[in-house]
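Enquirer: Task: produce atomic coordinates for the following.
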Amino acid sequence: MKATTEILQLLSEVGYMACFKGDSVRSQAIMEGVDAIAREQSSIKMGVAVAKMYAGDMDGAISIFRDQVLAKEPDHMSAKCFLGIALNLSGEADEARTLFEEVSLRGNSDEKGIADFYLSK
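Expert: Predicted coordinates:
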């Protein structure tokens, strides 16, 4: 199936809405469907990983951030920021802190704000 970027973005947004409304089952189904169509796009991988975080699957999220997004784009600050959150939630505070420190220095204003919040804890 050939899907346009706009359709994939719209479906991803629906997946995020389900995620943020607490419907992690539907969110994961939507995001994994989008991922099946657009396998190589980091933004899609990010969405799948965030949905896994909201569903409580930190190991799955960590794996996607590390092995799929950061392996392809090692300087992806949003992936490092979200990986830090997932690691923090998994009890890996030292590794998370290292990522947050890097994001605080090199990320955009949104990423820096999230990293700084976690560094202040």
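Enquirer: switch to C-alpha atoms for all contacts and neighbour counts from now on
Expert: Noted.
Enquirer: how far out from the middle of the chain is the helix or strand hosting Leu11?
Expert: Remark: Leu11 resides in helix 5-20, with elements defined by DSSP states H and E. Centre-to-centre, helix 5-20 and its host chain are 14 Å apart (Cα atoms, centre = their mean, to the nearest Å).
Enquirer: for comparison, sequence B:
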Amino acid sequence: MNVSVEILQLLSEVGYMSCFKNDTKNAKIIMDGVDAIAGDQVPTKMGVALVDLYSGRYDKAIDTLQNYVLVREPDHMSAQCFLGMALKMSGKDSEAKDIFDHVVKNGNDDERVIASVHLGI
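Expert: Next up, the predicted model:
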């Protein structure tokens, strides 16, 4: 199936809106569909990980971020933020702290703020 980038972006946005409105069931369905169509693309995998994070599937989010996104883009600071959040939510505070410390040193302004909040600074 040949789907335009614009359609995939629109579907991803609908998936994000569902996720942020606490409709994680439909968000997961939408993002899994986008992932199946888009194939191996970092932005799509980020969306899948984000929905997993917001759905409480922390181990899946960690796996996607560590073994897919950050393998391909190790300096992706947003992925690092989401990984830190997933680690923290799954009780891996020490690992999360290391990630957030890294983001505070290397991220952009928004990423540093997110990491700082999670570090309590």
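Enquirer: if we look at the helix holding Leu11 of structure 1, which residues are touching it?
Expert: With Cα atoms under 8 Å, 6 or more residues apart in numbering as the test, helix 5-20 of structure 1 has contacts from Ser24, Arg26, Ser27, Gln28, Ile30, Met31, Val34, Ala38, Ile44, Gly47, Ala51, Tyr54.
Enquirer: same check, this time on stretch 107-117 of structure 1
Expert: By Cα under 8 Å, 6+ apart, stretch 107-117 of structure 1 touches Met77, Ser78, Cys81, Phe100, Glu101, Val103, Ser104, Leu105, Arg106.
Enquirer: what about the residue nearest to the spatial centre of structure 2, helix or strand, and which?
Expert: What sits nearest the mean C-alpha location of structure 2, by Cα atoms, centre = their mean, is Leu50, with 3.5 Å. In this structure, Leu50 of structure 2 sits in helix 42-54 according to DSSP H and E.
Enquirer: Read off where that helix ends up in structure 1.
Expert: Aligned by TM-score structural alignment, helix 42-54 of structure 2 falls on residues 42-54 of structure 1.
Enquirer: what's the mean deviation for that stretch versus structure 2?
Expert: In this overlay with structure 2, the average offset of stretch 42-54 of structure 1 from its partner residues is 0.7 Å by mean Cα distance after the TM-score superposition for structure 1.
Enquirer: how distant is whatever helix or strand Arg112 of structure 2 lives in from the center of its chain?
Expert: Assessed by DSSP H and E, Arg112 of structure 2 sits inside helix 109-119. Once both centres are worked out by Cα atoms, centre = their mean, helix 109-119 of structure 2 turns out to sit 15 Å from its chain's centre.
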